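Participant: Here's my sequence, what's the structure:
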Amino acid sequence: MVHTDAWWRDAVIYQVYPRSFADSDGDGMGDLPGITGRLPHLKELGVDAVWLSPFYPSPQHDAGYDVADYRGVDPLFGELGDADKLIAEAHGLGLKVIVDLVPNHTSNEHEWFRAALAAGPGSPERERYIFRDGTGGEPPNSWQSVFGGSAWERTPDGQWYLHLFDVSQPDLNWDNPEVRAEFLDILRFWLDRGVDGFRVDVAHGLVKEASLADWTQPSQILGGIDPAGPPPPMWDQEGVHEIYRSWRQVLDEYPGGRVLVAEAWVAPADRLARYVRPDEMHQAFNFPYLEAPWEPSALRAVIDESLEVNNTVGATTTWVLSNHDVVRHATRLGYPVGTPRMHGVGAEDPQPDTALGLRRARAATLLMLALPGSAYLYQGEELGLPEHTTMADEFREDPAWERSGHAERGRDGCRVPLPWEADAPSYGFGPTDSSWLPQPATWAEYALDRQQGVAGSTWELYRTALGLRREHGLGRGSVTWQDGSFAFRNGDLLVLTNFTAEPVELPAGARVLLSSEPLDGDGRVPADVTVWAHL
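Facilitator: Presented below is the predicted three-dimensional model:
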């Protein structure tokens, strides 16, 4: 059954990266009480829900995506009672709460994995993971970690375990009934505590092709699947859909429209749409849209295909421009169109045009928020935050930096703690100067208190856009393309983006409601600007 009135179909959901949002105790690490204290900011901004990246007990080898206990809170972030309070405070403000779930792998410090190492080959404990014998001292196959290097690690007794990510993240065996039962229980644990849904990490990776056949194609961080190549044996296997159908049954037992959101780097688009069929997940991030170049034909093609394939399964499209795994779009768009995708930016790398990047980012955001469906915002983008592109390498913590042999800078640059107050210690991130990643000196100009109430600021642009989006029902609307330029109608609004170097005219009688930058003196739309106008 397709729930056409469900809240998530047009929701704007704000991603909080807990360690970098707000620090309540001054230790330099964001925490759950800090998030709770800043929830009024999200209410004022106008979002509908908050998604929290992992806060579970973890050795933090991959910033919490190496989970040691799925039913607790890491002391870095607080305690279980703090999670309960956050959920209650959010609900009191009318905000939904989505939490991260990491089912592809656990931490190597999870009690299950410690038991597997202790029990030895052939034991039931090892059947919860993917252990195999090698050949002649070599790994069982040629698979590579997406962080670089082999995807296999040898244990002292000679067996190997699979880790598609860091060596500290052993992959679970989803053919094992114990694993399936455990995660159904984990879902219920958090649903019973009031969470409104789960963002599912590496949703396309749980099931591996049974033979574990060799795979020699190159892997890259969040590289997705090449639709022109052979199907990889570790991604997008048919068996994942059975898992999500069983999860959906659990969520449907609870009131209030609880949701499952797929992080699935899957192509082509019709393969991704299979994850959001009526009896599976509710949403899947639109990564082809995130990766599309700032070029009108490419963007229109992604928009059209996304809307078409999702419509075939009765799902809405979930748009996104930035998250904790990619270079922030205010920086990406500051490079020449066609620049190859980057996995982090360092001080020695070519630097972006910061002003151009922000100009295009504001235009891209207005374009995205005018599209029908749901949209995700990444913390700090409402401030216009760029990537920290000059961070000294000594501060990098992303495992991709070391495992790639320093070939990839990694994702730390988009994870730098937020600036709330220009003149406060750590720019208001916490009560002290401590910050787990260094904040650049330019952070003061992006601070929230420098933007609230300031006409034309990026924060005010976002706040106004979210209000108009709700007022005009854009998330429940449709796209009707207009002739002659990159423009479409959605309900009673005309949305126009100028990708050309020259200003373009608005249609006669158009009344501008919002523009990502001021129009020129003749009322025309300048380059790299998006306008919402009423006709």
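Participant: hey, let's count contacts and neighbours off CA atoms from now on
Facilitator: Will do.
Participant: Provide the secondary structure category for residue 365.
Facilitator: With DSSP: H, G, I helix; E, B strand; the rest coil as the basis, the three-state label of residue 365 is helix.
Participant: Now do the contacts for the residue lying closest to residue 439 once chain neighbours are set aside.
Facilitator: Distance criterion C-alpha to C-alpha, 6 or more residues apart in numbering; nearest residue to residue 439, sequence neighbours excluded, is residue 416 at 6.3 Å. Going by C-alpha atoms under 8 Å, 6 or more residues apart in numbering, residue 416 touches 20, 388, 437, 438, 439.
Participant: Pick out the most distant pair among these.
Facilitator: The largest distance within these, taken as C-alpha to C-alpha, falls between 20 and 388 and amounts to 13.2 Å.
Participant: Spatially central, which residue of the chain would that be?
Facilitator: Residue closest to the average C-alpha location in the chain (C-alpha atoms, centre = their mean): residue 323, at 4.0 Å.
Participant: List the contacts of that one.
Facilitator: 15, 377, 378, 414.
Participant: now with 7 Å?
Facilitator: Contacts were defined as C-alpha atoms under 7 Å, 6 or more residues apart in numbering; by that measure residue 323 touches residue 378.
Participant: Shouldn't it be within a strand?
Facilitator: No - according to three-state DSSP, the state of residue 323 is coil, so it is not within a strand.
Participant: so how far is residue 415 from it?
Facilitator: Residue 323 sits at a distance of 9 Å from residue 415 (criterion: C-alpha to C-alpha, to the nearest Å).
Participant: what does residue 233 give?
Facilitator: Using C-alpha to C-alpha, which is the criterion applied here, residue 233 is 31 Å from residue 415.
Participant: Just want to know which of the two has more residues nearby.
Facilitator: residue 415 (25 against 18; other C-alpha atoms under 10 Å).
Participant: in terms of contact, does that one touch residue 324 like I think?
Facilitator: Yes - between residue 415 and residue 324 there is a contact under C-alpha atoms under 7 Å: 6.3 Å.
Participant: which stretches of the stretch 301-450 of the chain form strands?
Facilitator: In the stretch 301-450 of the chain, the segments counted as strands under DSSP state E, counting those that start in this stretch are 318-320, 374-378.
Participant: Now the second one, please; I'll put the structures next to each other:
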Amino acid sequence: MTLNDQMSVSGQEWWRHAVTYQIYPRSFADANGDGVGDMAGITSRLPYLRDLGVDAIWISPFYTSPQKDHGYDVADYCDVDPLFGTLADADAMIERAHELGLKVIVDLVPNHTSSEHVWFQQALAAGPGSPERERYIFRDAKPDGSLPNNWMSVFGGPAWTQAPDGQYYLHLFDSSQPDLNWRNPEVGDMFVDVLRFWLDRGADGFRVDVAHGLFKEESLRDQDVEEGKTPSSDGRDAADVPMVERTVRDEPMWDQPEVHDVYRRWHDVLAKYDGDRMMVAEAWTQTPESMAAYIRDDEFSQAFNFAWLLANWSAAEFTEVITGTMDAVGLVGGSPTWVLSNHDVVRHMTRYGGGEVGLARARAATMTMLALPGSAYVYQGEELGLPEVEVAPEFRQDPFFIRTGEGGRDGCRVPIPWSGTAAPYGFGPGDGQPWLPQPADWAHLTAEAEAGDPESTLEFYRAALAVRRTFATTAGDDVEVLSLGDDVVAFRRGPITALLNCGTTPVDLPAGEVAMASGPVDGTLAPDTAVWLRS
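Facilitator: Purely as a prediction, here's the structure:
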């Protein structure tokens, strides 16, 4: 019996305790041999995901797009980009997923469109003051000729680009991604139509990109910035700041109160469909309390909880994440989420040190996350223990790198190795490297190489998800934090006691039967190891 079946029997919504696997389509599986993943490739690998033990898949954008930001620049929300196949291929994928007991979550990008979207092309052609321009955020320069305000793009540089006629348009991301004007009713009506289009095709839910965006302060005032500092873009730039030192910043471009009216309307749309259709928000808010506001009864089902993703390897920080999250969602009776990696951040195996230490810590953190109430999100390839890849500059394609010459997200987006001993490692038919080159030393990290090896990360994930299924829906939502030393994360949830040793010396285990461990246990818990004890 799958977890979805258990939830159906118990009367709970399927998403409350689901494990969802994120698919970055261009890097998951390539069916036609062009070096880029596609819908048919996803369909071919769905049995693998069923056997892994996940309950749902979330697919990053596959809409018609010029691919300046790899699909997050949408030109048509109601079609599939030819790079990934056709609408018929999407329908076949959804149908096959449902046959295998998997739910399908579609990525939705409502903050901005592509500059090639018909609306933006019409806005450029119509000129200042036109109804077409009112669908986006166009402004004149200040009287002194400077930009409309001091806001910065998440991808680096100013958030304003000049149109040929002299006006500027706002883009909180790349200049090819103009922000929509959500104060224009046409915008809201269009997205309701998009929701219905995919719901009618069988989508079980939506992951909403930049859900804290959409509305900006109507005045478009300058951001207040401390003297000697530059304007910031969003919460992602806080990753290297200890959680206890983070302060609330002035952000007139994010998390405005009007955004919640949008999601109440969307909630009503989903409620008219059967099958517990859901929404999960990507909302980089500054506090757990502001995140929880998105999951009130009449808005999102869930919001991504990025607090753990931003935390350092620290028992104190991890415990703070757990208690803060549970307290915040408790304010609104919400369902928590947990995530350690995604397509926008350095893989957690590498964040935690890389090599054997990083892998041990990644497994231990994953186990600890999976023991908590709520749902967990797994990023493709983490079940294989994939590290962040240092992609050579000449191969990088992330617009952040292109705009700034620094960093970028290509390293976590390198295509999945499925089989064989050399690139493309079964990613697709034929020889040669896919759209981002795979390392030469990945033969031991393929799904084929790890399958059946009890020491592999793949089998660890399969085992952990199988054990989790035995208590996920029955252990309750109450978490009792235990005090077992400064270097130990410890909590009890129903019959399960979870421990994570973030220190450098072994710690004694309390009483209980070992249900699962991320490494050897012999009465003590080694450093960088987690364990589930069943009472």
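Participant: And the TM-score between these chains?
Facilitator: TM-score of the superposed chains, computed with TM-score structural alignment, normalised by the length of the first structure, equals 0.93; 509 aligned residues with a C-alpha RMSD of 1.6 Å.
Participant: and the strands of the stretch 301-450 of the first structure as CSV, adding mean neighbour count and distance to residue 46 of the first structure?
Facilitator: CSV is the format used below for these (neighbours: other C-alpha atoms under 10 Å; distance: least, C-alpha to C-alpha, whole Å):
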stretch, mean neighbour count, distance to residue 46 of the first structure
strand 318-320, 26, 17
strand 374-378, 23, 11
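Participant: Quick one, which of those gets closest to residue 110 of the first structure.
Facilitator: Judged by C-alpha to C-alpha, the one of the strands of the stretch 301-450 of the first structure that comes nearest to residue 110 of the first structure is strand 374-378, at 29.0 Å.
Participant: now that closest one, how far from the chain's geometric center?
Facilitator: Strand 374-378 of the first structure sits 9 Å away from the centroid of its parent chain (C-alpha atoms, centre = their mean, to the nearest Å).
Participant: And stretch 151-166 of the first structure, by the same measure?
Facilitator: Average the C-alpha atoms of stretch 151-166 of the first structure, do the same for its chain, and the two points are 28 Å apart (C-alpha atoms, centre = their mean).
Participant: Touching that stretch from outside, list them.
Facilitator: Contacting residues not belonging to stretch 151-166 of the first structure are listed as 130-134, 139, 143-147, 167, 169-171, 399 [C-alpha under 7 Å, 6+ apart].
Participant: Quick check on those: which are buried?
Facilitator: Under a neighbour-count criterion of 16 or more other C-alpha atoms under 10 Å, the subset of the contacts of stretch 151-166 of the first structure counted as buried comprises 130-132, 134, 139, 143-147, 167, 169-171, 399.
Participant: Would you check which pair of those residues lies furthest apart?
Facilitator: Checking those against each other with C-alpha to C-alpha, the farthest-apart pair comes out as 134 and 399, at 25.1 Å.
Participant: so where is stretch 173-187 of the second structure in the first structure?
Facilitator: Using TM-score structural alignment, stretch 173-187 of the second structure corresponds to residues 165-179 of the first structure.
Participant: what's around the nearest residue to residue 519 of the first structure once chain neighbours are set aside, how many residues?
Facilitator: Counting by C-alpha to C-alpha, 6+ apart, residue 519 of the first structure lies nearest to residue 525, which is 5.2 Å off, once chain neighbours are set aside. When neighbours are counted by other C-alpha under 10 Å, residue 525 of the first structure registers 24.
Participant: Show me the strands in the stretch 51-200 of the first structure, by range?
Facilitator: Assigned by DSSP E, counting those that start in this stretch, the strands in the stretch 51-200 of the first structure fall at 96-101, 131-132, 152-154, 160-162, 197-200.
Participant: Give me the distance from the last one to the chain's centre.
Facilitator: Going by C-alpha atoms, centre = their mean, the spacing between the C-alpha centre of strand 197-200 of the first structure and its chain's C-alpha centre is 11 Å.
Participant: what's whichever helix or strand comes after that strand aligned against in the second structure?
Facilitator: Using DSSP states H and E, the helix or strand that follows strand 197-200 of the first structure in sequence is helix 240-251. Taking TM-score structural alignment as the measure, the second structure aligns residues 259-270 with helix 240-251 of the first structure.
Participant: quick one: that stretch to the first structure mean distance?
Facilitator: Taken over the aligned residues, the distance from stretch 259-270 of the second structure to the first structure averages 0.4 Å (mean C-alpha distance after the TM-score superposition for the first structure).
Participant: what comes up buried for that stretch?
Facilitator: By neighbour count on 16+ other C-alpha under 10 Å, the buried set for stretch 259-270 of the second structure is 259, 260, 262, 263, 264, 266, 267, 269, 270.
Participant: who's in contact with the last one?
Facilitator: With contacts defined as C-alpha under 7 Å, 6+ apart, residue 270 of the second structure is in contact with residue 277.
Participant: ditto for the first one
Facilitator: Residues in contact with residue 259 of the second structure (C-alpha under 7 Å, 6+ apart) are 214, 215.
Participant: next one: the second one
Facilitator: By C-alpha under 7 Å, 6+ apart, the contact set of residue 260 of the second structure is empty.
Participant: Next, work out how far apart residue 131 of the first structure and residue 466 of the first structure are.
Facilitator: Distance check for residue 131 of the first structure against residue 466 of the first structure: by C-alpha to C-alpha, it reads 49 Å.
Participant: Residue 268 of the first structure: which of the strands of the stretch 301-450 of the first structure is closest?
Facilitator: With C-alpha to C-alpha, the closest approach to residue 268 of the first structure among the strands of the stretch 301-450 of the first structure belongs to strand 318-320: 15.7 Å.
Participant: which strands and helices sit next to that closest one?
Facilitator: Taking 3 or more C-alpha pairs under 7 Å, 6 or more residues apart in numbering; DSSP states H and E as contact, the helices and strands that strand 318-320 of the first structure lies on are strand 374-378.
Participant: average offset between the strand it packs on and the second structure?
Facilitator: When the second structure is superposed, strand 374-378 of the first structure averages 0.3 Å from its matched positions, counting by mean C-alpha distance after the TM-score superposition for the first structure.
Participant: residues in contact with residue 433 of the first structure?
Facilitator: Contact partners of residue 433 of the first structure, counting by C-alpha under 7 Å, 6+ apart, are 425, 426.
Participant: Same check on the one 4 residues further on?
Facilitator: The neighbours of residue 437 of the first structure, taking C-alpha under 7 Å, 6+ apart as the test, are 395, 416, 417.
Participant: How many residues are close by the first one?
Facilitator: Applying the criterion other C-alpha under 10 Å, we find 11 residues in the vicinity of residue 395 of the first structure.
Participant: Please pull up the equivalent of it in the second structure.
Facilitator: With TM-score structural alignment defining the correspondence, residue 395 of the first structure maps onto residue 395 in the second structure.
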